[in-house]
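Novice: Could you look at this predicted model? Sequence included:
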Amino acid sequence: MKLTLRQIEIFQAVVEQGNFSRAAERLNTTQPSLSQAIRDLEDALGARLFDRTTRRVDLTEAGRAFAASALSGLGAIERAVSNVRDLSTLRGGRIRIAAPPLLAATALPRFVRRAARAHPGLQIQIADVGTDAILDRVRSGQAEIGIGTFHPAEDGLQSTSILQDSLMVFMPENHPLAAQPVLNWRALRDLPIATLTRESGIRLLVDVGFESARQPLRPAFEAHQIFTLLSLVEAGQAVAVLPAYSQAALYGRAVAVRPLTDPVISRDVSVIRARDRSAPPAVQALLPLLRTTLREMVEEVLTGG
């Protein structure tokens, strides 16, 4: 006969109450049912667990030996159940997010603050890494979700678009082209261009823009970080084509930003997660908040709010 969790719970109640009647009352059962459960447990173990008198119930030597292990095991099971329930109700658990450095520095702190207010027991970890590293972390399980611009058919990944923005041109405030409200790609011909490296999904879109306008792209500078490109622009060394949300990183820099047309290049910012792993409750619950936070940031930078 296999022992059941219910038998262990009944044994614990008798030990703690020292009385069969009080134990039955605590468990909302009848005393005969409880007594039978203890007899079944003793039969299964082949040993008497309690010495019963009219006044009290005491553990036998076998009972004490059984209690030493069984009750600690029951406590471990109860803690495990509690931990799982905490995960499902977001009173505990962890969510790891891999995101590009710019989003990690601008939008995610706001998201973390809001998530912490709503779910103070939830732990949020952020890895500010490049596109390839984001993909690797999500595929390997080092991150539950990744944020960025990705190829729509990445192997093993499920992608959900959370916002869309367009490429814009960033230039020094005193640049001659800053007098124009809108620019086309042809206006960038022969200008020193600062771009992200080819590991970035944004760089691929910049290549598409120049190719569509039939303009050659010969970058004067390449960098891994948008912050570096903005510093080069502010120093008057180049102009850069970057997504609209990059304005969130200007922080009062002397940089002008203008829309690019002919063609307008838009892109999706998406959340990715591994296709073969179920999403933790925290991911399912916090995705709407993440989407709202990112959209608010883009709207604010576009409207100057």
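Specialist: That came through, no problem. All figures in this text were calculated on a predicted structure; none of them were measured in a lab.

Novice: rest of the way, CA atoms for contacts and neighbours
Specialist: Noted.

Novice: Could you look up the next helix or strand downstream of the helix or strand hosting residue 269?
Specialist: Take DSSP states H and E as the rule and residue 269 turns out to sit in strand 266-274. Remark: after strand 266-274, the chain's next helix or strand is helix 281-303, criterion DSSP H and E.

Novice: Any idea how many residues pack against residue 116?
Specialist: Other residues within reach of residue 116, judged by other Cα atoms under 10 Å, total 14.

Novice: Report the separation between it and residue 86.
Specialist: For residue 116, the distance to residue 86 equals 15 Å [Cα to Cα, to the nearest Å].

Novice: again, but for residue 239
Specialist: In terms of Cα to Cα, residue 239 sits 50 Å off from residue 86.

Novice: Counting neighbours, go ahead and name the busier of those two.
Specialist: The residue with more neighbours, out of residue 239 and residue 86, is residue 239; 27 against 16, by other Cα under 10 Å.

Novice: Residue 246 in helix, strand or coil?
Specialist: Three-state assignment for residue 246 (DSSP: H, G, I helix; E, B strand; the rest coil): helix.

Novice: I'd say it and residue 225 touch.
Specialist: No. Judged on Cα atoms under 8 Å, residue 246 makes no contact with residue 225 at a distance of 11.0 Å.

Novice: Show me which of these two is the more surrounded one.
Specialist: residue 246 (21 against 17).

Novice: For that one, list the residues it contacts.
Specialist: By Cα atoms under 8 Å, 6 or more residues apart in numbering, the contact set of residue 246 is 102, 226.

Novice: Roughly how far does it sit from residue 230?
Specialist: Distance, residue 246 to residue 230, by Cα to Cα: 9 Å.

Novice: for residue 154, same thing?
Specialist: Distance of residue 154 to residue 230, given as Cα to Cα: 29 Å.

Novice: then this one, side by side with the first:
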Amino acid sequence: MAHSPLHYERLRLRHLRLLQLIDEHGSLRSAASALNLTQPAVSQMLKDLEFAMGVPLVDRSVRGVVLTETGLLALRRSRSGLATLDQLVRELDAGQTLSLRIGTNSALMYNIIPEALRLLEVGRSKTRFQLKTGLVGDMVEALSEGELDCYVGRLDWDQVPPRIARLLTYDPLLDTDLILICPVDHPVAGLETPRARDLVGWPWAMPSRESNNRIVLESAMRSTGAAGLTAAVEVSADPNGLINLALALGMLTCVPRVALNEHSHARDFKVLDVANLELSSIRIGFATTAELRQMPEIADLREAMLRAARTWTARTNEG
């Protein structure tokens, strides 16, 4: 089946909606009902869409229709675009200016994100910003579904499904190490050269089990031959919460260095230099879709993030 420019020019939004409805219902009859069209009309829409793309988008059987691998890819692309269009319509209906939806990790809310928004003169510019924090997997999924315009944070490509990875563009921003901290009056803080075994037996404020930071820490501990750590408290996707709990409860914890806010708690905790424990660094980057990357507002935001990252890296190296 060859790509048809004529059919492509005739595509409308409802053709793209059709892919969503087929995926949801697995039936052309149900899709037709949702679109308030007859089934023959929907069948013709599907043929037009397949001719426009030049490839089959569904597999047909007596049990209904399902999207092919190519159909699923087309759905991913169209879903992101449709979600962005829906967001624009809501903003225009409400008389709002453009709003950028940014997904990120809580660790970046203390240095990189505030500095980037300061550079963009938030409050004086016409663009508004909606920030959403969460686990990496949730943020990447939301970006691919069109629920976010960009994501700033850790991105482990080997854990990103290929169906999502092919939709994204990526710019590295900075590398940050994982650090271990505890209150200055904790017994481990008084050790001149603590080792991995000295961390065992104490209560920890830990990231949730699915957190990459916890996986890295526990893997590094195992590689030294030390016993497992005791997670007395677990916190999901909130490094600042871990720091506050560790200080309040006299525990140890593990957070990215970029999560430290030098304006608070700096005198209350000690960063531990554990001689035989190697914690891999974290790459922080800026991800968006190929389509959204061309937006001037996204380009400006990306540049502000790069500048903020360079500032933080220089300040950290000087310290």
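Specialist: On my side now, so go ahead. Because the structure is predicted, anything quoted here is derived from the model rather than measured.

Novice: Count the neighbours of the closest residue in space to residue 20 of structure 1 that isn't next to it in sequence for me.
Specialist: Nearest residue to residue 20 of structure 1 in three dimensions, chain neighbours excluded: residue 14, at 5.9 Å (Cα to Cα, 6 or more residues apart in numbering). Each residue near residue 14 of structure 1 was counted by other Cα under 10 Å, and the total is 24.

Novice: Which of the three states applies to residue 14 of structure 1?
Specialist: Under three-state DSSP, residue 14 of structure 1 comes out as helix.

Novice: Looking at structure 2, name the residue that lies furthest from the middle.
Specialist: The C-alpha centroid of structure 2 is most remote from residue 40, which lies 40.9 Å away (Cα atoms, centre = their mean).

Novice: you'd agree that one is in a helix?
Specialist: Yes. Assessed by three-state DSSP, residue 40 of structure 2 belongs to a helix.

Novice: Alignment lookup: it to structure 1.
Specialist: Under the alignment (TM-score structural alignment), residue 40 of structure 2 pairs with no residue of structure 1.

Novice: how near is residue 40 of structure 2 to residue 77 of structure 2?
Specialist: Using Cα to Cα, residue 40 of structure 2 is found at 26 Å from residue 77 of structure 2.

Novice: what do you get for residue 85 of structure 2?
Specialist: For residue 85 of structure 2, the distance to residue 77 of structure 2 - Cα to Cα - is 13 Å.

Novice: same question, residue 213 of structure 2
Specialist: 31 Å.

Novice: And residue 207 of structure 2, by the same measure?
Specialist: Distance of residue 207 of structure 2 to residue 77 of structure 2, computed by Cα to Cα: 33 Å.

Novice: what residues are up against the residue mapped onto residue 238 of structure 1 from structure 2?
Specialist: Aligning on TM-score structural alignment places residue 238 of structure 1 opposite residue 251 in structure 2. Counting by Cα under 8 Å, 6+ apart, residue 251 of structure 2 touches 182, 183, 186, 202, 203, 204, 205, 245.

Novice: The counterpart of the third one in structure 1: how many residues sit nearby?
Specialist: With TM-score structural alignment as the matching criterion, the partner of residue 186 of structure 2 in structure 1 is residue 175. When neighbours are counted by other Cα under 10 Å, residue 175 of structure 1 registers 12.

Novice: same thing with residue 25 of structure 1?
Specialist: Residue 25 of structure 1, neighbours per other Cα under 10 Å, totals 13.

Novice: before we move on, which element is it in?
Specialist: helix 20-26.

Novice: name the helices or strands packed onto the very next helix or strand once past that helix?
Specialist: Going down the chain from helix 20-26 of structure 1, the next helix or strand is helix 31-45, by DSSP H and E. Applying 3 or more Cα pairs under 8 Å, 6 or more residues apart in numbering; DSSP states H and E, we find helix 31-45 of structure 1 packed against helix 5-17, helix 20-26.

Novice: In TSV: those, plus distance to residue 281 of structure 1.
Specialist: Converted to TSV, the helices and strands packed on helix 31-45 of structure 1 look like this (distance: least, Cα to Cα, whole Å):
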stretch	distance to residue 281 of structure 1
helix 5-17	27
helix 20-26	33
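
Novice: residues touching residue 205 of structure 1, list them.
Specialist: Contacts of residue 205 of structure 1 (Cα under 8 Å, 6+ apart): 265, 267.

Novice: any idea what it aligns with in structure 2?
Specialist: The pairwise alignment with structure 2 assigns residue 205 of structure 1 to residue 216, based on TM-score structural alignment.

Novice: and if you look at residue 271 of structure 1?
Specialist: Using TM-score structural alignment, residue 271 of structure 1 lines up with residue 286 in structure 2.

Novice: From residue 302 of structure 2, how far off is that match?
Specialist: Plainly put, residue 286 of structure 2 is 7 Å away from residue 302 of structure 2 if you go by Cα to Cα.

Novice: Check residue 185 of structure 2 too.
Specialist: Taking Cα to Cα, one finds residue 185 of structure 2 at 41 Å from residue 302 of structure 2.

Novice: can you check residue 274 of structure 2 too?
Specialist: For residue 274 of structure 2, the distance to residue 302 of structure 2 - Cα to Cα - is 35 Å.

Novice: between these two, which one's more packed in?
Specialist: Using other Cα under 10 Å as the criterion, residue 274 of structure 2 and residue 302 rank with residue 302 on top: 22 against 19.

Novice: Point to the residue nearest the middle of structure 2.
Specialist: residue 139 (3.1 Å).

Novice: Show me what that one aligns to in structure 1.
Specialist: Mapped onto structure 1 by TM-score structural alignment, residue 139 of structure 2 lines up with residue 134.

Novice: my guess is its match contacts residue 98, does it?
Specialist: Yes. Applying Cα under 8 Å as the test, residue 134 of structure 1 and residue 98 come out as touching, 5.4 Å apart.
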